[in-house]
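A.B. asks: Quick one: sequence plus predicted model below, questions after.
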Amino acid sequence: MTAPSTSGRTGALPSVVVLPGVYAPQHDTRLLAAAMAREDVPPGVRALDLCTGSGALAVAAARRGARVTAVDLSRRAVWNARFNALVAGRRIRVVRGDLGTGLGAERFGLVISNPPYVPAPCEVTASHGAARAWDAGTHGRSLLDRICADAPRLLSPGGLLLVVHSGLCGTDETLCRLRAAGLHAGVSERAQVPFGPVLRRRREWLCARGLLEPAAVHEELVVVRARRP
């Protein structure tokens, strides 16, 4: 599955190659790209794409003139993102790492992320395979909570965080954590999208946990926007 070609369309995703086992651009990726397109991104701003996957969002940020660092834990995703940067003719630094832990004291004016956020029956997240791109512990927050905690350290003064996730893992929880960390946070985008294959397979478990109504066929996606003062 690849994103559509976007030549000349502001805010749309670039066309990318997606290797097997790498998360392909979907509704959440496009929603985050649209949110980023609405922001005033100064040319030359240092940008960080956490959980880059195919690198589609990193390429989109680079096309806006940002100097982009992209990070993913998956070796295959790193190779995939490097390839797509090369094909797009964009200089993007793509590194293998666990969120921002290997970036030292680097600071960024823009941080974007489409992390794994799907609640999973197992608390221990997958260490390999495609499921690592979406499974995020029983509450869906194993990476989201870390991003919220790390955001003040990763953002330069006045810097902006944009992160997309499902309402199933708690929009209010994300806002509370970011505000507690000293950021000004709110929801900039919302969308109702049909369940994908993973949620359809987990419907019974999600309903048993009270996260879904039995008749539900859509989930809400949100882009949370947070600014460091």
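C.D. replies: Structure's in. What do you need? Residues are numbered from 1 along each chain as shown.

A.B. asks: CA atoms for contacts and neighbours, from now on please.
C.D. replies: Fine.

A.B. asks: All the helices of the protein, residue numbers only.
C.D. replies: Using DSSP state H, the helices found in the chain span residues 27-37, 56-63, 75-88, 144-154, 171-180, 197-201, 203-208.

A.B. asks: Figure out which of those helices is closest to Val223.
C.D. replies: helix 27-37 (6.4 Å; C-alpha to C-alpha).

A.B. asks: Put this next to the first one:
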Amino acid sequence: MLDPAGIDQLREALTSAGYTSAGISDRLGPAATAAVSRGDHRAALRATADRDPLATLIRLFVCGQSEPADVVAAALAPLPLAAAQAAGLVVPHIDGVRRGVDLEPYGDRWWVVADLPAAHTGQPLAADHVLGIGGASTTLAGATIRRPVGRALDLGTGCGVQALQLATHADSVTATDLSPRALRFAATTAALSGQRWDLRAGDLTEPVAGERFDLVVSNPPFVVGPGSISHTYRDSGRPGDAVSADLARSAPTLLTEGGVMQFLANWAHVSGEDWRERVAGWFTGTGCDVWAIQREVSDPLGYARMWLADSGERADPQRMSDWLDWFDAQAIEAVGFGVITVRHSGRADPAIRVEELRQQLADQLGPQIGAWFDRQDWLRARTLRQLLAERYVAAPGLRLRQEASIGEQGWEVDRQLLTLPAGLRWAEETDPFAVALVAGADGQLPMRDQLALLAAAYDTPEAELAEVTAAVLAHLVERGMLLPATLD
């Protein structure tokens, strides 16, 4: 959107003014910063009344105010105001200058450039609208495994949020998008943030056909609908959840051996069909390990309302009616949203888990997902005999919660749950055998010695109990409730 000299001038203006996440927070204070996140700009405007460069940039790009042209020119210097207007960064207004794009700090060294959302323009979004930083992009960034890799790929990069993060731990970053407008924004984001990416135009994987990557991420146009394209940021042109299925099937040809793909997806909950089997079926024959996590579920009415509001089409009753009629025709009862992580293991018997994880999380998903795959590797490398030869410890903070009701014999335990207060915060209903197994896991004795004690307690031959014990162990290790004493 700007030539190299203009990019350098804009970066100098933003840096010298302190227009960063920390700079804005420090200037506004915690109360005003929190209010801005709720769309309340009153305190922020009071805190920026003196109109120095940082105050002007906050009023202009954060609060969406019109500011006098000479004040904006001073805040953007050394970038000439005419150059900023020619690039569409700001636009003339009846009482001065207004923002023409969303120019948002991303941390303290990056800036993301995108189109203004419908909530700020009051108009329906254009078909080629380019999203800025939002809930979906933040979710994917937090779920990505941040380990050093060689080649990384961002499919459907949009304004470039994921590519920015990839560049911190990848030797090279390739990013694709179907929209030429999105690629212009991404190129501006990259240059302004001091990064260089290989940007390519085309639909999802087409621009990288025949190439392989160590890490692939994607926040694709995953919205479940009839297949028409009204907005490229949300509509893939494929009906239903086919874009998510297509991405799943592309994993073996996109990934290096051991490579990982992580993407956001929506999937249909079809009447008479288990949604878990639907998602798992996308990976049949791929030879990939998979962990698909459902984080949210929406009913058709709520889903259509959400996306029509997002694009500023809330006032179009026909669009709503057509969308709901299509859901009815496809027997779609709900739509799930989640994160899918795929690893190219090349195995005939890969681990495929599809499950719900809708509890509130205190930590980001990325480290938890990476640890889950590490534990899968550990389990896969051991036979039943080796599994029982290991020593185990309970995860830090693991708790046993019991629910009981009063009866003729006093309190009777109805249900027992193993819970983790941190990480993924699992709450797993369990039985007395698993409770006893966890209670004895102090890291001192190998499980085979504990098995002898359990066999005596349950009056069951060790050989018969061994397979059951191994299955319980594997599940608790996978959940991260029991940890092998030797697992780093």
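C.D. replies: Happy to help now that I have it. On a predicted model such as this, the values are computed, not experimentally measured, just so you know.

A.B. asks: follow-up on the earlier one: out of the helices of the first structure, indicate the one that is most buried.
C.D. replies: helix 56-63 (a mean of 27; mean count of other C-alpha atoms under 10 Å).

A.B. asks: Show me which helix runs longest in the second structure.
C.D. replies: helix 462-479.

A.B. asks: Give me the contacts around that helix.
C.D. replies: 372, 375-376, 379, 384, 387-388, 426, 434, 451-452, 455, 482-484 (C-alpha atoms under 8 Å, 6 or more residues apart in numbering).

A.B. asks: Ala209 of the second structure: how many residues sit nearby?
C.D. replies: Look at Ala209 of the second structure: counted by other C-alpha atoms under 10 Å, it has 11 neighbours.

A.B. asks: Which parts of stretch 90-97 of the first structure count as buried, going by neighbours?
C.D. replies: Residues of stretch 90-97 of the first structure classed as buried: Arg90, Ile92, Arg93, Val94, Val95, Arg96, Gly97 (neighbour count, 16 or more other C-alpha atoms under 10 Å).

A.B. asks: Tabulate those in JSON lines, adding columns for distance to Glu204 of the first structure.
C.D. replies: Formatted as JSON lines, the buried residues of stretch 90-97 of the first structure follow (distance: C-alpha to C-alpha, whole Å):
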{"residue": "Arg90", "distance to Glu204 of the first structure": "44"}
{"residue": "Ile92", "distance to Glu204 of the first structure": "41"}
{"residue": "Arg93", "distance to Glu204 of the first structure": "41"}
{"residue": "Val94", "distance to Glu204 of the first structure": "38"}
{"residue": "Val95", "distance to Glu204 of the first structure": "38"}
{"residue": "Arg96", "distance to Glu204 of the first structure": "35"}
{"residue": "Gly97", "distance to Glu204 of the first structure": "34"}
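
A.B. asks: Give me the distance from the longest helix of the second structure to the chain's centre.
C.D. replies: Distance of helix 462-479 of the second structure from its chain centroid, counting by C-alpha atoms, centre = their mean, to the nearest Å, is 32 Å.

A.B. asks: Provide the aligned range in the first structure for it.
C.D. replies: Across the first structure, nothing matches helix 462-479 of the second structure (TM-score structural alignment).

A.B. asks: what separates Ala55 of the second structure from Ala44 of the second structure, distance-wise?
C.D. replies: From Ala55 of the second structure across to Ala44 of the second structure, the span is 9 Å (C-alpha to C-alpha, to the nearest Å).

A.B. asks: I misspoke; the intended subject was Thr174 of the second structure.
C.D. replies: 38 Å.

A.B. asks: What of Thr419 of the second structure?
C.D. replies: 42 Å.

A.B. asks: who has more neighbours, the two?
C.D. replies: Comparing Thr419 of the second structure with Ala44 by other C-alpha under 10 Å, the one with more neighbours is Ala44, at 24 against 18.

A.B. asks: which one is that one nearest to, not counting chain neighbours?
C.D. replies: Among residues not flanking Ala44 of the second structure along the chain, Ala32 sits closest, at 5.5 Å (C-alpha to C-alpha, 6 or more residues apart in numbering).

A.B. asks: what helix or strand does the one you found sit in?
C.D. replies: Element membership of Ala32 of the second structure [criterion: DSSP states H and E] is helix 30-37.

A.B. asks: so where in the first structure does that helix end up aligned?
C.D. replies: Under TM-score structural alignment, there's no match for helix 30-37 of the second structure.

A.B. asks: What helices and strands are in contact with that helix?
C.D. replies: Packing partners of helix 30-37 of the second structure (3 or more C-alpha pairs under 8 Å, 6 or more residues apart in numbering; DSSP states H and E): helix 42-47.
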